[in-house]
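Participant: model this:
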Amino acid sequence: MLQRAAKGEISLNLPLFQTKYTADPAPLVVGDTLFLFTSHDASPEDIPDVNEKSSAGFFMYDWLLWSTTDMVNWTEHGAVASLKDIPWRSRENGAWAIQTVERNGKYYLYAPLHGHGIAVLKADSPYGPFKDPLGKPLVWDQSNWFDIDPSVYTDDDGQAYLYWGNPHTFYAKLNDDMISLKSEVTKLPHIKHYQEGPWIYGRRQGDRETGSYKYYLAYASTCCPEALGYAMSDSPTGLWEWKNYIMRPTLRDRGNHPGICDFKGHSYVFGQSYDLMHLDTFTHHERRSVSATEITYNEDGTIQEVPYWLDQEPVKQLCWLNPYQRVEAETMAWGYGLKSAKMGIENTGVVADMPTSTGKKNMYIFDINDGEFIKLRGVDFGNGAKKFNITAASTGSCKVTLRLDGQDGPIVGEAVISKTGSVEKYKAFNTKVTNASGVHDLYLCFSNTSGETRLDWWKFGN
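Facilitator: Next comes the predicted model:
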């Protein structure tokens, strides 16, 4: 079934991203955009030690950023920061789970250096560049290795709290500068089934003005397999009372990590699985992928349990995609088999070769082969599109067939990308479009590929 889904034949609640393996989702809502920060499990070609390329272990060097306005079509922004941005790090592998929060127009990225404390990076934008303002750990108890999976929540009164810990739970109050502690570190009593990956947030139940305020601590439950559990409290510091699973343990998964947010009137939980890797192999490797689903709350504030990711319908689209504005090629609902990179940066996965945090840079799609496609959900063509433009660079050629509602759906246009002189030289390629009106899923299907082709952006016209 997974293989058929990858070919666009059936609809499942599949992982959100396919160009890279992802884990540890951390959502951040800014205006009408949801940003999702993730950790990054290296693909075999990105692992520097040739003897480890088939290893089942973790190989994690940087952190990634994605964004959406509709919950189904996601734009990739590449590596937002890497271990190289923390010069006092103790090892070249271990870019574990982060969380990024905003305060007073600044963005703070909290990162664990397992066994060496928790770092904080600061930026003027969610895209970075992120810089280390301290040059040392924000938190580091040298007596243990519990310093993992930081989560930050700012309460209505402006007080920010930093949570972390595996297999114990710790918290401390943050000062208004978000880069120093206001209180001593407190170790909480054991929370039922707690293992790691705390995610703390608050939410008012019932009436927005008079309803009771509840605090939530979601987490990965006792391994293995890990599930998504949660506890509740009347205070951001506890006492925390176990409530239930958000998603209960299943042998189809062995690890999980929650990220929860409210966005455009809906609540979403993000987690991880091995479903993307299972399109290629069921031999275990730590190559995870992030999924999401909507959650609902009962009148008492408890969260209704959800089934495993693949047992649910895909997330509902919140607004239609406008094809008459520039759409980056790395914006997609599905694009299995394709790769992406930032222009001008050869990010090999080796820490020594990584740039420090660059901020927002243009990206491109590459490694395009016959039979692959980019799917976009809910594209609103209105009264009808008449033309299609795509900007690309190529040392060979590639045919882009535009289809509606399926990989084998009706053809509304075909553009042929030809040689541009080099993969650094981008040109515009055009085609006429017919019979494309109303709202449809759009498939950019690739065939007749030769040489190397890189896609930058596309746009329809009328």
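
Participant: switch to C-alpha atoms for all contacts and neighbour counts from now on
Facilitator: Will do.

Participant: just give me the neighbour total for the closest residue to residue 217 other than its chain neighbours.
Facilitator: In this structure, residue 217 finds its nearest non-sequential neighbour in residue 200, 4.6 Å apart by Cα to Cα, 6 or more residues apart in numbering. The number of residues packed near residue 200 is 27, by other Cα atoms under 10 Å.

Participant: tell me which element residue 200 falls in.
Facilitator: strand 194-204 (DSSP states H and E).

Participant: check residue 272 too.
Facilitator: Assigned by DSSP H and E, residue 272 falls within strand 266-273.

Participant: gap between the residue nearest to residue 217 and residue 171?
Facilitator: To residue 171, residue 200 is 10 Å away according to Cα to Cα, to the nearest Å.

Participant: identify the contacts common to the two.
Facilitator: Here residue 200 and residue 171 have residue 163 as joint contacts, going by Cα atoms under 8 Å, 6 or more residues apart in numbering.

Participant: hey, where'd the helices end up in the protein?
Facilitator: Remark: helices assigned in the chain by DSSP state H are 2-6.

Participant: still on that earlier bit, in the strand holding residue 200, which residues are buried?
Facilitator: The neighbour-count check on strand 194-204 (16 or more other Cα atoms under 10 Å) flags 194, 195, 196, 197, 198, 199, 200, 201, 202, 203 as buried.

Participant: for the residue nearest to residue 231 when sequence neighbours are not counted, give me its contacts.
Facilitator: Excluding the flanking residues, the one nearest residue 231 by Cα to Cα, 6+ apart is residue 242, at 4.1 Å. Taking Cα under 8 Å, 6+ apart as the criterion, residue 242 is in contact with 191, 192, 230, 231, 232.

Participant: check residue 39 too.
Facilitator: Counting by Cα under 8 Å, 6+ apart, residue 39 has contacts 22, 23, 24, 25, 60, 62, 63, 64, 95, 96, 97, 98.

Participant: scan these and report the most crowded one.
Facilitator: residue 23 (30 neighbours).

Participant: wait, doesn't it sit right on residue 272?
Facilitator: Yes - applying Cα atoms under 8 Å as the test, residue 23 and residue 272 come out as touching, 5.8 Å apart.

Participant: which residues are common contacts for the two?
Facilitator: Overlap of the contact sets of residue 23 and residue 272 (by Cα under 8 Å, 6+ apart) consists of 257, 288, 289, 290.

Participant: now for the third one, how many residues are close by?
Facilitator: The criterion is other Cα under 10 Å. On that basis, residue 289 has 27 neighbouring residues.

Participant: that one and residue 272 touch, don't they?
Facilitator: Yes - contact criterion Cα under 8 Å: residue 289 and residue 272 qualify, at 5.3 Å.

Participant: which neighbours do those two share?
Facilitator: Contacts common to residue 289 and residue 272, judged by Cα under 8 Å, 6+ apart, are 22, 23.

Participant: pretty sure residue 113 contacts residue 149?
Facilitator: No - Residue 113 is not in contact with residue 149 according to Cα under 8 Å; the separation is 9.5 Å.

Participant: let's see this one next, to set against the first:
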Amino acid sequence: MQRSTFATFFSSVCLLSLGSAFAADEKPLDDAAKTPGTNPIFTDRFTADPAPLVHDGRVYLYVGHDEAGPNEMFRITEWLAYSSDDMKNWTSHGPVMRPTDFSWAIRDAWASEVEEKDGKFYLYTTVEHDETDPGKAIGVAVSDSPTGPFVDARGSALVSNSMTKQASHSWDDIDPTVFQDDDGTAWLYWGNQILYYAKLAPNMIELDGPITAVGIAPYEEGPWIHKHDGTYYLTYAAIDRSVSDDEQIHYATAPSIEGPWIPQGMVTGSGKNSFTIHPGTVEYEGQWYLFYHDASLTVDGVEGALGRRAVRAEYLYHEPNGSLRAVEQTEAGLSVPPTP
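Facilitator: Okay, here's the model as predicted:
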């Protein structure tokens, strides 16, 4: 597979990281100038790669904290958690983990997702492995609380670069997402340019079968899975260059978690000022939502950019024929009622 524009750019950039201690940051967000529910959701800092989880009547949202400076592509040093019971007003729970909390990782708090099983919360995430297996890797951490702190559940990577050989670059093992099916079986999907999946063991911290590559095009990264009325939906970042040279959110459907996945087209176009876009879908109190990011936010005079993004949300609708309605990216976001 040919390397994307992003991949070529990535290979020439040095990524940096920080290792400061966790800060106490659990508080309701208070932005008097912002109407609750409008986009972007958080305006006091740059955030990216949203991953929602519904638990005990609340929506928890996990994001990477973008901190790139003027000459940096990415610097993401920690994962943050927020929660809401109305999808408009959010409470910040501060950092829940940093890459170096994995003893075998050295940097890069890239995209993550949290899944709950049997009262435990498992954070699946992307980090840079140390020199023993260099390249991007997937780690899994565990906590007794959705707001952490999370600790390494294995002491080693769940998926490392040496385990996948189909890509021509070292960052194909990124953007993990986990889907638990109706029978309780959990499945891990991930990948940049190549989409991989594998079954997880019942303990949620080991693979329970082979790693399989999925042939789906166009596909770039950021997979996310949900199920609705018996159909499996895979949303992901892809690039249709007839639309834009920046990523858009596309989707595919399947009758089974193992496919076959049939591409269905674009859900929403590129995010403003952003090469990347990253979907996360969730159902809460009977309504579906789509989270994503762009780079339209300015914080304290610092403008958004590739490594300074902002998380947003819109309503998501399944049409009677099983398709997903195209999503318009709006400033109003969830501050207005959903369409009946």
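
Participant: ok, which stretches of the stretch 101-250 of structure 2 are strands?
Facilitator: For the stretch 101-250 of structure 2, applying DSSP state E, counting those that start in this stretch gives strands covering 105-107, 112-117, 120-129, 135-143, 151-152, 177-180, 186-190, 195-199, 212-214, 221-228, 231-238, 248-254.

Participant: any chance of these in CSV, with distance to residue 332 of structure 2 too?
Facilitator: Shown next, in CSV, are the strands of the stretch 101-250 of structure 2 (distance: least, Cα to Cα, whole Å):
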stretch, distance to residue 332 of structure 2
strand 105-107, 35
strand 112-117, 26
strand 120-129, 30
strand 135-143, 35
strand 151-152, 37
strand 177-180, 28
strand 186-190, 31
strand 195-199, 33
strand 212-214, 36
strand 221-228, 24
strand 231-238, 23
strand 248-254, 20
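
Participant: now residue 140 of structure 2. Nearest residue, chain neighbours left out?
Facilitator: The spatial neighbour of residue 140 of structure 2 that comes closest, neighbours along the chain excluded (Cα to Cα, 6+ apart), is residue 124 at 4.5 Å.

Participant: which position in structure 1 aligns with that neighbour?
Facilitator: Following TM-score structural alignment, the counterpart assigned to residue 124 of structure 2 within structure 1 is residue 110.

Participant: shouldn't its match be in contact with residue 96?
Facilitator: No - Residue 110 of structure 1 lies out of contact with residue 96 (Cα under 8 Å); the separation is 10.3 Å.

Participant: coming back round to it: mind giving me the packing neighbours of the strand holding residue 272 of structure 1?
Facilitator: Judged by 3 or more Cα pairs under 8 Å, 6 or more residues apart in numbering; DSSP states H and E, the packing partners of strand 266-273 of structure 1 are strand 21-30, strand 259-263, strand 289-295.

Participant: mind doing that once more with 10 Å?
Facilitator: Contact partners of strand 266-273 of structure 1 among helices and strands, from 3 or more Cα pairs under 10 Å, 6 or more residues apart in numbering; DSSP states H and E: strand 21-30, strand 228-233, strand 241-247, strand 259-263, strand 289-295.

Participant: contact partners for residue 54 of structure 2?
Facilitator: 60, 61, 83, 84, 85, 115, 116, 146, 282, 283, 284, 285 (Cα atoms under 10 Å, 6 or more residues apart in numbering).

Participant: give the equivalent position in structure 1 for it.
Facilitator: Under TM-score structural alignment, residue 54 of structure 2 pairs with residue 29 in structure 1.

Participant: go on, residue 158 of structure 2?
Facilitator: Under TM-score structural alignment, residue 158 of structure 2 pairs with residue 138 in structure 1.

Participant: doesn't residue 185 make contact with its match?
Facilitator: No - taking contacts as Cα atoms under 10 Å, residue 138 of structure 1 lies outside contact range of residue 185: 11.4 Å.

Participant: map the residue nearest to residue 217 of structure 1 across to structure 2 for me.
Facilitator: Residue 200 of structure 1 maps onto residue 225 in structure 2, by TM-score structural alignment.

Participant: quickly note the distance from that match to residue 170 of structure 2.
Facilitator: On the measure of Cα to Cα, residue 225 of structure 2 and residue 170 of structure 2 end up 24 Å apart.

Participant: contacting residues around the closest residue to residue 120 of structure 2 other than its chain neighbours?
Facilitator: Sequence neighbours aside, residue 144 is the residue nearest to residue 120 of structure 2 in space, at 5.1 Å (criterion: Cα to Cα, 6+ apart). Taking Cα under 10 Å, 6+ apart as the criterion, residue 144 of structure 2 is in contact with 116, 118, 119, 120, 121, 122, 150.

Participant: was I right about the first one contacting residue 124?
Facilitator: No - shown here, residue 116 of structure 2 and residue 124 do not form a contact pair, counting by Cα under 10 Å, at 11.2 Å.

Participant: so what sits against both of those two?
Facilitator: Common neighbours of residue 116 of structure 2 and residue 124 (Cα under 10 Å, 6+ apart) are 142, 204.

Participant: more neighbours: which of these two?
Facilitator: More crowded of residue 116 of structure 2 and residue 124, by other Cα under 10 Å: residue 124, with 23 against 19.

Participant: residue range for stretch 443-459 of structure 1 in structure 2?
Facilitator: Under TM-score structural alignment, there's no match for stretch 443-459 of structure 1.

Participant: end-to-end on that stretch?
Facilitator: End-to-end distance for stretch 443-459 of structure 1: 13 Å, by Cα to Cα.

Participant: repeat that for stretch 7-23 of structure 1.
Facilitator: Stretch 7-23 of structure 1: ends 23 Å apart by Cα to Cα.

Participant: would you mind measuring from the residue mapped onto residue 228 of structure 1 from structure 2 to residue 92 of structure 2?
Facilitator: For residue 228 of structure 1, the aligned position in structure 2 is residue 249, judged by TM-score structural alignment. Distance, residue 249 of structure 2 to residue 92 of structure 2, using Cα to Cα: 27 Å.

Participant: comparing these two, which residue is more hemmed in?
Facilitator: residue 249 (28 against 20).

Participant: for that one, which non-adjacent residue is closest in space?
Facilitator: Using Cα to Cα, 6+ apart and skipping the chain neighbours, the partner closest in space to residue 249 of structure 2 is residue 237 (4.7 Å).

Participant: for that neighbour, what are its contacts?
Facilitator: Going by Cα under 10 Å, 6+ apart, residue 237 of structure 2 touches 192-193, 218-224, 246-251, 266, 268-270, 276-279.
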